[in-house]
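In: The following block contains a protein sequence and its predicted model.
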Amino acid sequence: MEEEKPWVLISEVGGDHGYLAELADIVKQHFHIICYKELLENPELYGPKVQALLNWKFCPVVEPELLRLLPSLKVVASGGVGVDHLDVPFINSLGVKVANTPGVVSDSTADLAMALLLASARRILEGHQVAIDPKTVLIPQRLMGVEVTNASLGIIGMGEIGHKIAQRAKGFDMKIVYHNRRRRSAEDERAVGAKFCESLDELLGRSDFVMVAVKLTAETRGLIGHRELSIMKPTATLVNISRGQVVDQNALVDALQSGRIRAAALDVTHPEPLPRDHPLLGLPSVLITPHIGINTFTTARRMVERMVRNARAAVEGSPVPDEVKLQ
């Protein structure tokens, strides 16, 4: 029955931070939807009804002020893998579970990682701009890129996404090395032809392309800084699809301006978007996309379906399939 559906809080339908209509329809099959703006307009009416919060593209921001308005909340179901935007211990202290959507985003993120690598290597964006420029009458010879086939790829963080990146890189006959907290199994390594580097420094010194695919933690914040960039080859490219805070952006600007590395391709920055006068935006050797690793219709639909599944389980008192449990 329609009136028996539980209530869920979302950001909005449509808008810059909201759900596409077809995605909102998935939620509506299982929940009464309350949008963040509606909640703020009448918190006394809607707050006590909300049992689940769907955190899509980091919105609505899950902060103590919001949680105090939701006394019946049972779960914060977040889309994506990373939960660095959530204070999981604090949320759990309120008796509220946290869930994410592992695995769902891996293929689309790995696809974009390779797209960034290829586009940067072959200077696709610059080529496009030349091709459409009304002043272009001759194709300049200066658009020389670097080879991807047979190049060395160093993957920092060989989790599910890192392993899928390696699968794709194998198709380009790339020489794959990786560094991870724990070494993958010999079977996993053989499947993609990857070799383990005991140290990050070893990987940085060997790689033509350095791919950062780690979770943001206290240990990985600022993982790539001045020292690490100085170890990379001057012909190397840094690709970051993890979180912007993993790379010291000031150090990256210095490395690019001084020619210590060739280029950078970033799907993530800090903040997002960058201030319009940020020096990274003016460097021709930098390619930036606006955190679109998961932005495909297929992945978005699967994410919302998984968020709904987690939220329903929590509301019904069943085990939450993708509950985040910090060690």
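Out: Ah, there it is.

In: rest of the way, CA atoms for contacts and neighbours
Out: Fine.

In: any idea which residue sits dead centre in this protein?
Out: Ser242 (5.2 Å; C-alpha atoms, centre = their mean).

In: Just to check, that one is in contact with Arg221?
Out: No - counting by C-alpha atoms under 8 Å, no contact exists between Ser242 and Arg221, whose distance comes to 10.7 Å.

In: State the distance from the residue nearest to the residue nearest to the centre of the chain when sequence neighbours are not counted to Ala264.
Out: Leaving aside its chain neighbours, Ser242 sits nearest to Ala213 (4.9 Å; criterion: C-alpha to C-alpha, 6 or more residues apart in numbering). Using C-alpha to C-alpha, to the nearest Å, Ala213 is found at 14 Å from Ala264.

In: quick one: the strands in the stretch 1-150 of the chain?
Out: Assigned by DSSP state E, counting those that start in this stretch, the stretch 1-150 of the chain shows strands spanning 7-10, 32-35, 50-55, 75-78, 97-99.

In: ok, second structure coming up, stack it against the first:
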Amino acid sequence: MEVLIVEPLEQRALDWLGKRRAVHLDPSLASDPRRFEALLARARAVVVPPTMAMDARLLLSAPGLRAVGRLEGGPGTIDLITCESAGIAVVQPAGAGSVAEAEFATAAMLQLLRRVPVHEGHGVFVGRELSSSTVGIVGMSPTARLLSQLAGNFGARVVGYDPALHASDLAWRQAGIRPVPLVELLETCDVVVVLLAYYSRYHGLLGERLLESCKRDQVMVCLSPAALFDEAALAAALKSGRIAAAWFDRLEPGWLDPGRPLSEVDTLHVTPRLAPSTREARARGAWALVRRLDSLLGVADPQAAFSETVPDVLVGLAGGPAPA
């Protein structure tokens, strides 16, 4: 067995990989850790769902392992330090869900602006239009570039911030985003969309000092892990009305439990990681994933017949043309 797959993938991508490699598919392994570990010990590559942790003990129990793949959810539960020291590649499709996420974020912005009215005086509460708003994007990702285009098409002004990207970088201009300091972004934007990749050094980045400076009646959409926020500071900003409403597409376990700061905040809307979960995004991601795994594993059986290719609709979206 070369490739152990626990997370279901697009069938045509699996068929293509199965013609090149010895593939074992078994989603039930996600709830059977003993059997999973026994099979992992014989695998050269594995694809696991975001619910499965790949810690040092597990990774080192598979001496032949060369790659860990994940379709979505980020590498948060994969021990990256152990992977690096053991020469194990961590593979995730880059940008496969960008279109889906940009569409989702746009829909969330429109809903929050229209359905969370602001007080205009004399007892009048009204919704707002995206076309007259300033949108701040935190995190320059492939999704950010697409979102900038969509927001710009509505007539919105778009600014952005990324701690890892200098303000002089050409990427900002190419994306149509004006780079600004994070404090300025929070102070001036009507809408903030958080797309920043999570690393431990960013834990609690959006804390009390920054959230207290948010523009009044701001709405916020977050597709990143909620750990980027300080839990208590976010709750305080929502309860005070400084942030009129927030939409998180994932939330840390327990953050809504009774007694926690966010437990009874009715202006917080939470969805279970819906942004990238489209048929098209999963297909693009599956093709990108299997092609990269195949490449990492080296030369396949030269006698194998490879007739399956990436469907035309996915060429260019799954990382380029299909392999022969």
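Out: Nice, thanks for sending it over. Please read these numbers as outputs of a predicted model, since none were measured by experiment.

In: coming back round to it: hmm, Glu160 and the residue nearest to Ser242 of the first structure touching each other?
Out: No - counting by C-alpha under 8 Å, Ala213 of the first structure stays clear of Glu160, with 9.5 Å between them.

In: quick one: which of the two has more around it?
Out: Of the pair Ala213 of the first structure and Glu160, Ala213 is the one with more neighbours under other C-alpha atoms under 10 Å, namely 25 against 16.

In: which residues touch the aligned partner of that one in the second structure?
Out: Under the alignment (TM-score structural alignment), Ala213 of the first structure pairs with Leu195 of the second structure. Each residue near Leu195 of the second structure by C-alpha atoms under 8 Å, 6 or more residues apart in numbering is listed here: 137-141, 143-144, 222-224.

In: again, but for Ala286 of the second structure
Out: Ala286 of the second structure touches 9-10, 13, 71, 93, counting by C-alpha under 8 Å, 6+ apart.

In: circling back: my read is the residue nearest to the centre of the first structure is in a helix, agree?
Out: No - Ser242 of the first structure is assigned coil when assessed by DSSP: H, G, I helix; E, B strand; the rest coil, not a helix.

In: which position in the second structure aligns with it?
Out: That one, Ser242 of the first structure, aligns with Ser224 by TM-score structural alignment.

In: Which residues are in contact with Ile243 of the second structure?
Out: For Ile243 of the second structure, the contact set (C-alpha under 8 Å, 6+ apart) comprises 214-220, 237.

In: Let's see if you can find the most crowded of these.
Out: Val219 (27 neighbours).

In: which helices and strands does the one helix or strand that residue maps to pack with?
Out: Of the helices and strands defined by DSSP states H and E, Val219 of the second structure is found in strand 218-222. In terms of contacts (3 or more C-alpha pairs under 8 Å, 6 or more residues apart in numbering; DSSP states H and E), strand 218-222 of the second structure is packed against helix 98-115, strand 191-194, strand 243-248.

In: What is the burial count for the residue lying closest to Ala232 of the second structure once chain neighbours are set aside?
Out: Closest residue in space to Ala232 of the second structure, ignoring its immediate chain neighbours: Pro261 at 5.6 Å, by C-alpha to C-alpha, 6+ apart. When counting by other C-alpha under 10 Å, one arrives at 17 neighbours for Pro261 of the second structure.

In: residue contacts, Pro261 of the second structure?
Out: Pro261 of the second structure neighbours (C-alpha under 8 Å, 6+ apart): 231-232, 235, 255.

In: Next one: it from Leu59 of the second structure, what distance?
Out: Distance of Pro261 of the second structure to Leu59 of the second structure, computed by C-alpha to C-alpha: 36 Å.

In: How about Val290 of the second structure?
Out: 20 Å.

In: Same check on Pro272 of the second structure?
Out: 28 Å.

In: Compare neighbour counts for those two and give me the winner.
Out: Taking neighbours as other C-alpha under 10 Å, Pro272 of the second structure and Leu59 compare with Leu59 leading, 23 against 10.

In: Distance of the more buried one relative to Val68 of the second structure?
Out: Leu59 of the second structure is 9 Å from Val68 of the second structure, by C-alpha to C-alpha.
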